[in-house]
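Novice: 3D model of this:
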Amino acid sequence: MNRKLVIGDIHGGLRALHQIMERAKVTTDDTLVFLGDYVDGWSESPQVIDYLIALAKKVNCIFIRGNHDELLLDWLTGNTKNFDELMWYKHGGEATVLAYKSVPRETKNKHIKFLKELKNYYHDSRNRLFIHAGFTNMNGIHYEYFPKLFYWDRTLWETALSLNPTISKDSILYPRRLTLYDEVYIGHTPVTRIGETVPIQRACVWNVDTGAAFQGPLTIMDVNTKEFWQSEPLNVLYFNEKGRN
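Specialist: Alright, predicted model coming up:
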């Protein structure tokens, strides 16, 4: 059976990525949709990108762009004119910079190519949207004025999270953004902020960021059956590191 599997934010946690691939028993018949933020946090950001580049040669992979991936691309290409390096360091960038000290230029160039080719979103034939953070235009992704919001926005999840479940979709009070797609899969804002460590659905939005950057697990989920598999908490796998804690 061909599965479509969605993977939450990895943040340099290669050990966790290995675990979920094994626990979900991923095969070459599966399609993998990665929601972005492959880097910044734990110590193996370069190795995560190496792994994903190699994986895409064997398995059908769709790689979405996360905000941390763009930050890494800016740093690798020297595009740091409006770059707050200190802020990036505080949010996981320092571990990435340290990890790249031993990475040869040829490999860095391959990573730059990978980062440049990331997609802003993936909209499948069943009207399911896969996007790192969200979108703000009430008419949907094709009308977004500021594409950076695809990987920086938090208002879509906040809207879904705060929505009164008794409001009918037919009501004029129901947010139009939550009626456009049958399902929206996001990362970016970890569900650990609301005390959860499993994928959470609110309205049509599924949040698959289960806090791997901090003290939560990494998650892979079958979007058809909603079955999911998780790694051990990342602070357990990297017990001698801080991650983004």
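
Novice: alpha carbons only for contacts and neighbour counts from here, please
Specialist: Noted.

Novice: next structured bit after the strand or helix carrying Q201?
Specialist: Using DSSP states H and E, Q201 falls within strand 200-202. Once strand 200-202 ends, the next helix or strand along the chain (criterion: DSSP H and E) is strand 205-207.

Novice: where do the helices sit along the protein?
Specialist: Remark: helices assigned in the chain by DSSP state H are 14-23, 45-55, 67-76, 85-88, 94-100, 105-116, 155-162, 234-237.

Novice: Between these, which one is closest to R128.
Specialist: helix 155-162 (15.0 Å; Cα to Cα).

Novice: What lies in contact with the closest one?
Specialist: With Cα atoms under 8 Å, 6 or more residues apart in numbering as the contact definition, helix 155-162 has outside contacts at 133-136, 175, 177-178, 189, 202-205, 207.

Novice: Which members of those residues are the farthest-apart pair?
Specialist: Of all pairs drawn from the contacts of helix 155-162, the greatest distance, 19.6 Å, lies between P175 and T189 (Cα to Cα).

Novice: tell me, how many neighbours does N127 end up with?
Specialist: The number of residues packed near N127 is 13, by other Cα atoms under 10 Å.

Novice: can you tell me how far it sits from K90?
Specialist: 37 Å (Cα to Cα, to the nearest Å).

Novice: which residues touch the closest residue to K58 other than its chain neighbours?
Specialist: When the adjacent residues along the chain are set aside, K58 lies closest to T28, with 6.3 Å between them (Cα to Cα, 6 or more residues apart in numbering). By Cα under 8 Å, 6+ apart, the contact list for T28 reads K58, V59, N60.

Novice: and this one, so I can compare the two:
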Amino acid sequence: MRTLAIGDIHGGLKGLSQLLECAKVTSKDTLVFVGDYVDGWSESAQVIQYLIELSKTNDCIFVKGNHDVWCEDWLRTGQGEPVWLAHGGKETVDSYKTFSEDEKKQHLYFFGDMQLYHIDNQNRLFIHAGFTSIHGVEREYDVRSFYFDRTLWEMALTMDRKIEKDSEIFPNRLKHYSEIYIGHTPTTNFYKDKPMNAMNVWNIDTGAAFAGKLSAIDIETKEIFQSDTLKDLYPDELGRNKA
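Specialist: Okay, the predicted model is just below:
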């Protein structure tokens, strides 16, 4: 029995199915997804349907990302934010063309049931982006930080690894949790194609939306599993490689 944390999928169903096969996932495994299931490759709606079915056989925890917030708003109102449409939203809208209104409602409920963060029984935090409160996620002033903040990761990256957790200069934000698992900021931005660790923070978004792979990590053993590069799985598409 394992717990696997899985990074940002961004509509790459081929990467997701390949990743789960690579990791030899069984119904005994718990899967924690850190958000951004949609926007990028052409199978966003199909990813959501796949995850709904997967949750029937596995203990799955779904954390909500910023792209999921945008997609949820579109499913609810029929109106897409311009910034969303320009950053993968158009491909997501296109992926829903063959889905019925009832199926769209089912997906809307799925988005609505997602968690903004998850804390397990070992005090490990799973969150899409980060948080800003020195008192922890329970006292965050603006919940949008959970799916937009990058300062937590930036802070962890710049810290001297020699600083002990019980030190007075160890940031209070990081002291609250034994480990923190995030997505949102691709490790490929730092020329790394695997999950990165900085202090007690693990970044598992390995750039699947762009030129990277989809990754999972066993949170106990730290064994890493990866799909092929998504642009190789979707050779006729650009994903979010448009800039």
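
Novice: With both chains overlaid, what TM-score comes out?
Specialist: Overlay of the two chains. TM-score (TM-score structural alignment, normalised by the length of the second structure): 0.96; 241 aligned residues with a Cα RMSD of 1.2 Å.

Novice: what's the distance between the most far-flung residue of the second structure relative to its centre and V137 of the second structure?
Specialist: In the second structure, the greatest distance from the average C-alpha position (Cα atoms, centre = their mean) is reached by E168, at 31.4 Å. Per Cα to Cα, E168 of the second structure is found 21 Å from V137 of the second structure.

Novice: show me the contacts for the residue mapped onto G134 of the first structure from the second structure.
Specialist: Mapped onto the second structure by TM-score structural alignment, G134 of the first structure lines up with G130. The contact partners of G130 of the second structure, taken as Cα under 8 Å, 6+ apart, are S145, F146, Y147, F148, D149, R150, T151, L152, W153, I182.

Novice: same thing but 10 Å
Specialist: By Cα atoms under 10 Å, 6 or more residues apart in numbering, the contact set of G130 of the second structure is 117, 137, 143-153, 173, 180-184.

Novice: Next: S95 of the second structure.
Specialist: By Cα under 10 Å, 6+ apart, S95 of the second structure lies in contact with G11, V38, D39, W41, S42, E43, S44, A45, Q46, V47, G89.

Novice: does the third one really touch L238, like I thought?
Specialist: No - when contacts are counted by Cα atoms under 10 Å, D39 of the second structure is not listed as touching L238 (11.6 Å).

Novice: Residues that sit against both of those two, list them.
Specialist: With Cα under 10 Å, 6+ apart, D39 of the second structure and L238 have common neighbours A209.

Novice: Neighbour count for those two, which is higher?
Specialist: Looking at D39 of the second structure and L238 with other Cα under 10 Å, you find the greater number of neighbours at D39, namely 31 against 16.

Novice: measure that one to I6 of the second structure for me?
Specialist: Here D39 of the second structure is placed at a distance of 16 Å from I6 of the second structure (Cα to Cα).

Novice: Then E101 of the second structure?
Specialist: With Cα to Cα as the criterion, E101 of the second structure and I6 of the second structure are 29 Å apart.

Novice: Looking at the two, which has the bigger crowd around it?
Specialist: Each of E101 of the second structure and I6 had its neighbours counted (other Cα under 10 Å), and the higher figure belongs to I6 (28 against 11).

Novice: so who does the residue nearest to the more buried one when sequence neighbours are not counted touch?
Specialist: Once flanking residues are discounted, I6 of the second structure sits nearest to A216: 4.3 Å by Cα to Cα, 6+ apart. Neighbouring residues of A216 of the second structure by Cα under 10 Å, 6+ apart: 3-8, 16, 19-20, 22-23, 31-33, 194-195, 204-206, 222-227.

Novice: Aligned counterpart of A216 of the second structure in the first structure, please.
Specialist: Correspondence of A216 of the second structure to the first structure, assessed by TM-score structural alignment: I220.

Novice: Now do the same contact list for I7 of the first structure.
Specialist: 17, 20-21, 32-36, 63, 185-187, 208-209, 218-222, 228-230.

Novice: meant to ask about S55 of the second structure, not that
Specialist: Residues in contact with S55 of the second structure (Cα under 10 Å, 6+ apart) are S27, T30, L31, I61, F62.

Novice: how close does the first one get to V34 of the second structure?
Specialist: Between S27 of the second structure and V34 of the second structure the distance, using Cα to Cα, works out to 19 Å.

Novice: Over to the fourth one?
Specialist: According to Cα to Cα, I61 of the second structure stands 9 Å off from V34 of the second structure.

Novice: what touches both of the two?
Specialist: Contacts common to I61 of the second structure and V34, judged by Cα under 10 Å, 6+ apart, are A5, Q115, Y117, H118, F126.

Novice: Tabulate these (JSON lines), appending neighbour count.
Specialist: As requested, those are arranged in JSON lines below (neighbours: other Cα atoms under 10 Å):
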{"residue": "A5", "neighbour count": "22"}
{"residue": "Q115", "neighbour count": "17"}
{"residue": "Y117", "neighbour count": "23"}
{"residue": "H118", "neighbour count": "19"}
{"residue": "F126", "neighbour count": "29"}
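
Novice: Closest one of those to E72 of the second structure?
Specialist: Among the shared contacts of I61 and V34 of the second structure, Q115 lies closest to E72 of the second structure (Cα to Cα), at 13.3 Å.

Novice: Now do the same for the closest one: its match in the first structure.
Specialist: Per TM-score structural alignment, Q115 of the second structure is aligned with K119.

Novice: Tell me how far the residue mapped onto N164 of the first structure from the second structure lies from M199 of the second structure.
Specialist: Under the alignment (TM-score structural alignment), N164 of the first structure pairs with D160 in the second structure. Note on D160 of the second structure: its distance to M199 of the second structure, by Cα to Cα, is 8 Å.

Novice: In terms of neighbours, single out the busier of these two.
Specialist: For D160 of the second structure versus M199, neighbours defined as other Cα under 10 Å are more numerous around M199 (21 against 11).

Novice: Please say which position in the first structure that one maps to.
Specialist: Using TM-score structural alignment, M199 of the second structure sits opposite A203 in the first structure.

Novice: Excluding chain neighbours, what is closest to that match?
Specialist: Nearest one to A203 of the first structure, counting by Cα to Cα, 6+ apart, is A160 at 5.7 Å.
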